[in-house]
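S.K.: the following block contains a protein sequence and its predicted model.
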Amino acid sequence: MTDRHVPAADSASADRSAELPYVSVEFAAFCELHEPRYRSYARVWFQEPGAAHRVVRLALHAIAAVWPTVLESPNPAAEAWQILRDTVTEQHNGTAGAAGTGGLRPDVEGDEDLAILHYVVGLATPEIADVMGGDTASITSQLRQTHRRRATDW
């Protein structure tokens, strides 16, 4: 699996543990895997890297607060993704009219999230499955359907 995102030049990736609560080794591993992709996604909505970083940190703190529940869920990655999406939407709505959103709405449907992760962020379908908690075949199918529906809009 490749990781195609490029971390922001000003990202605080060197000292991640100082900002996030230590919940468990599993949570630390989860953050190492998902935080860069979450940040790449958040940069679609908050093009200022510092804002995207802060929003992702808020989401990770929210995930940490319910980590045992997330782990006990049938699909922890999907639970965490929903918390991220809720945080992005809440923060974006709180900064309505923020520059750099390109006219896009953060309250997009799941298929549009797939398209953003694939076409804008540059993740392959297996990576999207990891991030969103889906299976690769289903995501591939949804991306095809989204592409067909949206092709006339582009």
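M.R.: Thanks, I have the structure now.
S.K.: please count neighbours and contacts with C-alpha atoms only from this point.
M.R.: Noted.
S.K.: now do the SS call for residue 97.
M.R.: Look at residue 97: counting by DSSP: H, G, I helix; E, B strand; the rest coil, its state is coil.
S.K.: now do residue 86
M.R.: helix.
S.K.: tell me, which helix in this structure spans the most residues?
M.R.: Longest helix in the chain, counting residues (DSSP state H): helix 25-45.
S.K.: helices or strands up against that one?
M.R.: helix 49-65, helix 76-94 (3 or more C-alpha pairs under 8 Å, 6 or more residues apart in numbering; DSSP states H and E).
S.K.: let's bring in a second one:
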Amino acid sequence: MEFAAFCALYRDRYREYAHSRLDDAGQADTAVRLAFAELADQWDQALRSPNTNAYAWQLLNRHLRTHTHVAEEAERDGQEESVSRAGLQDRSFLPDHADGARILHQDLGMPLPEASELMGHTTPRPR
């Protein structure tokens, strides 16, 4: 039941994020579907982790990277371009967590506290 609630809460945001990372909507949807399938198999482990959201976010990004690499290989082989290489190069200097926060906040208009929660980062406490 907790897993179903997690999916209902985050699936649409994961899809939005995946669509912003991959030009091919089908690949983006597949990456999200595979990430949730893997999370379902590892749900008990995710719940025992320090932060379930961070655990799930890492799975999603791993699947997105896999789809990005597949698309880049296809492009190198002269097949249909699936990933905007210019978009990847523009952000390649950012670590994954910073790039993800930038996409969620600036590109998708998500408030920073919500983006932080989605990614499994706690909001820093004021000193």
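M.R.: Arrived safely. Note that this is a predicted model, so its numbers are computed, not measured.
S.K.: a markdown table for the helices and strands packed on helix 25-45 of the first structure, including mean neighbour count and distance to residue 144 of the first structure?
M.R.: Converted to a markdown table, those look like this (neighbours: other C-alpha atoms under 10 Å; distance: least, C-alpha to C-alpha, whole Å):
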| stretch | mean neighbour count | distance to residue 144 of the first structure |
| --- | --- | --- |
| helix 49-65 | 20 | 28 |
| helix 76-94 | 18 | 21 |
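S.K.: to residue 130 of the first structure, which of the ones you listed lies closest?
M.R.: Residue 130 of the first structure lies closest to helix 76-94 among these, at 7.0 Å (C-alpha to C-alpha).
S.K.: give me the mean distance between that closest one and the second structure.
M.R.: By mean C-alpha distance after the TM-score superposition for the first structure, the fitted helix 76-94 of the first structure averages 0.6 Å away from its aligned residues in the second structure.
S.K.: what span of the second structure lines up against that helix?
M.R.: Under the alignment (TM-score structural alignment), helix 76-94 of the first structure falls on residues 52-70 in the second structure.
S.K.: now the residue nearest the centre of the first structure: closest residue in space that isn't a chain neighbour?
M.R.: What sits nearest the mean C-alpha location of the first structure, by C-alpha atoms, centre = their mean, is residue 38, with 3.2 Å. In this structure, residue 38 of the first structure finds its nearest non-sequential neighbour in residue 56, 6.5 Å apart by C-alpha to C-alpha, 6 or more residues apart in numbering.
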